[in-house]
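> Show me the folded form of this:
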Amino acid sequence: MSQFRAAIFPVTPYQQNCSILWCEATKKGAIIDPGGEVGRLLAAVAENGITVEKIFLTHGHLDHASGANELRRRTGVPIEGPHQDDTFLLEALEENRKTRGFEKAEACTPDRFLNDGDTVSFGEATLQVVHCPGHTPGHVVFYDTEAKIAFCGDVLFKGSIGRTDFPRGNYMTLIASITEKLWPLGNDMRFVPGHGPMSSFGDERRSNPFVSDGALRNPF
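Below you'll find the model as predicted:
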C-alpha cells in the first residue's frame, strides 16, 4: 500500500477541517469534506502538483458538503460517501444558500454511497470505511490502520463528541459508534476531527468527558 500525505484546510465560517490527501508515489489525491471555499482548495491542489481523483464525504451537513457538487463539476471527479442514510441532508444543501457564508451551497447526489467495511482509494493509497451513525444517520469515518490516521468528521473531537440534537441524531447511537467501532482501531490511532485540533483515540479514552473509559464507567 502506498503512503499518502495530508494537509488540513479549515473552510467556511464554521472552520471545518477539510483534508487534502495525496498518494506520494503518484501525486493523485482526494479531498475530504469540501464544505466551501472551493477556489482556495483548487489553488492549494495546483500549488502542490496534485491531481484530484476523488471527493470523499463523511456526512451531509452544510459545512462539510456544500462545496462538493461545485468541486465535482470543476474537476470532473466522483463523490464517494457518505452512507445513503444522509441522502435527506445532501438533498437539502441548496436550501442553505440563505445561511451566511454558504451562498454557493449546492445539493448533491454522490456517485457512490458507502457502507461499513467498504474501501475508497486514490492513486495507490486505500482507506477503510466504517459507518458511524449518531451525529447523522449516514456518517462515515475513513481510516488507515498502517498510517494510524482516521478522518472522523463530526463523530469525535478533542475533548468532545458530535452534537446529536440535529434531525435524526441520536446520543446513544453516537456513543456506541465511538466505543464499538472506533476504539477497537487502537489507542495509537490519531484522528482529524471535523473541527479543532487533532488528537488520538487513546487520549480521548483517557480524558474525554463524554466517552473516556472513566466517564462511561460512571455516567453522569
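
> going forward, measure contacts between C-alpha atoms and count neighbours the same way
Fine.

> buried stuff in the longest helix seen in the chain?
Scanning the chain for the longest helix, with DSSP state H as the assignment, gives helix 38-47. The neighbour-count criterion (16 or more other Cα atoms under 10 Å) identifies Val38, Leu41, Leu42, Val45 as the buried residues of helix 38-47.

> quick one: contacts of it?
Contacts of helix 38-47 from elsewhere in the structure, counted by Cα atoms under 8 Å, 6 or more residues apart in numbering, are Phe9, Ile20, Thr51, Val52, Gly67, Glu70, Leu71.

> measure the third one to Gly123 for me?
When you say that, I think you mean Thr51. The gap separating Thr51 from Gly123 is 9 Å, by Cα to Cα, to the nearest Å.

> The contacts of helix 38-47 in helices, which ones?
Of those, the ones assigned to helices by DSSP H are Glu70, Leu71.

> Walking through this protein, point out its helices one by one.
In chain order, the chain shows helices spanning 38-47, 62-65, 68-75, 87-91, 171-177, 201-207, 213-217, with DSSP H as the criterion.

> Quick check: which of the ones you listed has the most neighbours on average?
Highest mean neighbour count of the helices of the chain: helix 62-65, a mean of 27 (counted as mean count of other Cα atoms under 10 Å).

> dump the residue contacts of the nearest residue to Pro133 once chain neighbours are set aside.
When the adjacent residues along the chain are set aside, Pro133 lies closest to His139, with 5.2 Å between them (Cα to Cα, 6 or more residues apart in numbering). In this structure, His139 makes contact with Thr58, His59, Gly60, Pro82, His83, Asp86, His131, Cys132, Pro133, Val155, judged by Cα under 8 Å, 6+ apart.

> let's see this one next to it:
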Amino acid sequence: MSEAVVTVTADAEQFTCNAYLLLGETPTLVDAGTMPGVVDVVAEHTDTLDRVVLTHQHSDHIGQLDAVLDAFDADLYAYAEHPRRTTELNDGDEVAMGDESFEVVYTPGHAADHVSFVSETRLFSGDVVVYNDGAYDDGSFGRTDMAGQSRERLIASLKSLLERLPDSVTSMYAGHGDPFHVADHDESVRAVVERALSRAERRQPKYPEN
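Model (predicted):
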C-alpha cells in the first residue's frame, strides 16, 4: 500500500516539510515543501496532478507551492485563505486523494489553520503529531512555543484526532520525520498518537533550553 505514496522531498538537502504524492485516480500532493526540484520529482511519477492539499501554511510547507501549481495547473485545497485557493477545507469535509476518500479533521495548536486527513487506512497528520523528530522518538507533537501557537489547542486536537481515527488506519505520514507503518512496528497508529498526547499533556517545553 505504501508504494502508492511517494515522499517527493526525500532527497532534500535543506530544511523542508515532507511533501507526499498520492498516485491513483486523483493524483494529489499533500503540502509542497521548500525543496527546489519538487516539480521534477512529481513529474517523474505522474503527468497530471489534480490537486495540492495543504495541512497548513507555514513557510516550510508552501515554499514550492506556486511552482507546483504553475507546472501542473492543479487546484489548491486549503483551510485558510490563500490567493490561489480553489477549494476551502472545513472540518468534516471529505476529500479524494489518490484512490481513497479522506476526512478533514481540524487540528489547530501548532498552527491556527492546521488540518489532518484521515482515511480508512492512512493518516496525513501534518505537524500536529509526528513519529520521530529531534525531541522524541516513536510519538511526538508539533511545537507550540512560537507566536500564534497553543499547547492547549494542540492537546484538544490530538484528542479529537483519536476520536475520529479508525482502528483500520495502518500508516501515518507526518510533516517531518519518518512515515510510520504498522507492518514495520509492533504497535498501532493509535498508540503512537496516544503517546504523543501523553507527552504533550506534561506541558513541558518540547525543546528545553540547554
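
> quick one: the longest helix of the first structure to chain centroid distance?
19 Å (Cα atoms, centre = their mean, to the nearest Å).

> before we move on, what about stretch 136-146 of the first structure?
Taking Cα atoms, centre = their mean, one finds stretch 136-146 of the first structure lying 7 Å from the centre of the chain it belongs to.

> With stretch 49-64 of the second structure instead?
With Cα atoms, centre = their mean as the basis, stretch 49-64 of the second structure stands 10 Å off its chain's centre.

> For it, grab the matching residue range in the first structure.
Counting by TM-score structural alignment, stretch 49-64 of the second structure pairs with residues 52-67 of the first structure.

> returning to what we had before: just tell me what the residue nearest to Pro133 of the first structure corresponds to in the second structure.
Structural alignment (TM-score structural alignment) places His139 of the first structure against His114 in the second structure.

> and if you look at Val192 of the first structure?
Taking TM-score structural alignment as the criterion, the aligned counterpart of Val192 of the first structure in the second structure is Tyr173.

> ok, that match touching Thr121?
No. With contact defined as Cα atoms under 8 Å, Tyr173 of the second structure and Thr121 do not form a contacting pair (11.2 Å).

> Could you check which of the two is surrounded by more residues?
Taking Tyr173 of the second structure and Thr121 together and counting by other Cα atoms under 10 Å, Tyr173 has the greater number of neighbours (27 against 16).

> Next up, the contacts around that one.
Under the criterion of Cα under 8 Å, 6+ apart, the contact partners of Tyr173 of the second structure comprise Arg122, Leu123, Phe124, Ser125, Gly126, Val130, Pro179, Phe180.

> and which of those residues is nearest to Leu165 of the second structure?
Sorting the contacts of Tyr173 of the second structure by how near they are to Leu165 of the second structure, with Cα to Cα, puts Leu123 at the top with 8.2 Å.

> quick one: what's aligned to the closest one in the first structure?
Aligned against the first structure - with TM-score structural alignment as the criterion - Leu123 of the second structure pairs with Ala150.

> Thr144 of the second structure now?
Per TM-score structural alignment, Thr144 of the second structure is aligned with Thr164.

> Quick one: the strands in the second structure, in order.
Secondary structure of the second structure, counting by DSSP state E: strands at 5-7, 20-22, 28-30, 51-53, 75-78, 87-88, 94-97, 100-106, 115-118, 122-126, 129-130, 140-141, 171-174, 180-181.

> out of those, deepest packed?
For the strands of the second structure, average neighbour numbers computed from mean count of other Cα under 10 Å are highest in strand 129-130, which has a mean of 30.

> For the helices of the first structure, give me JSON lines that also has distance to Phe4 of the first structure.
Formatted as JSON lines, the helices of the first structure follow (distance: least, Cα to Cα, whole Å):
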{"stretch": "helix 38-47", "distance to Phe4 of the first structure": "14"}
{"stretch": "helix 62-65", "distance to Phe4 of the first structure": "22"}
{"stretch": "helix 68-75", "distance to Phe4 of the first structure": "21"}
{"stretch": "helix 87-91", "distance to Phe4 of the first structure": "28"}
{"stretch": "helix 171-177", "distance to Phe4 of the first structure": "26"}
{"stretch": "helix 201-207", "distance to Phe4 of the first structure": "21"}
{"stretch": "helix 213-217", "distance to Phe4 of the first structure": "32"}
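
> Select, out of these, the one closest to Lys28 of the first structure.
Within those, the stretch nearest Lys28 of the first structure is helix 38-47; the backing value is 10.0 Å (Cα to Cα).
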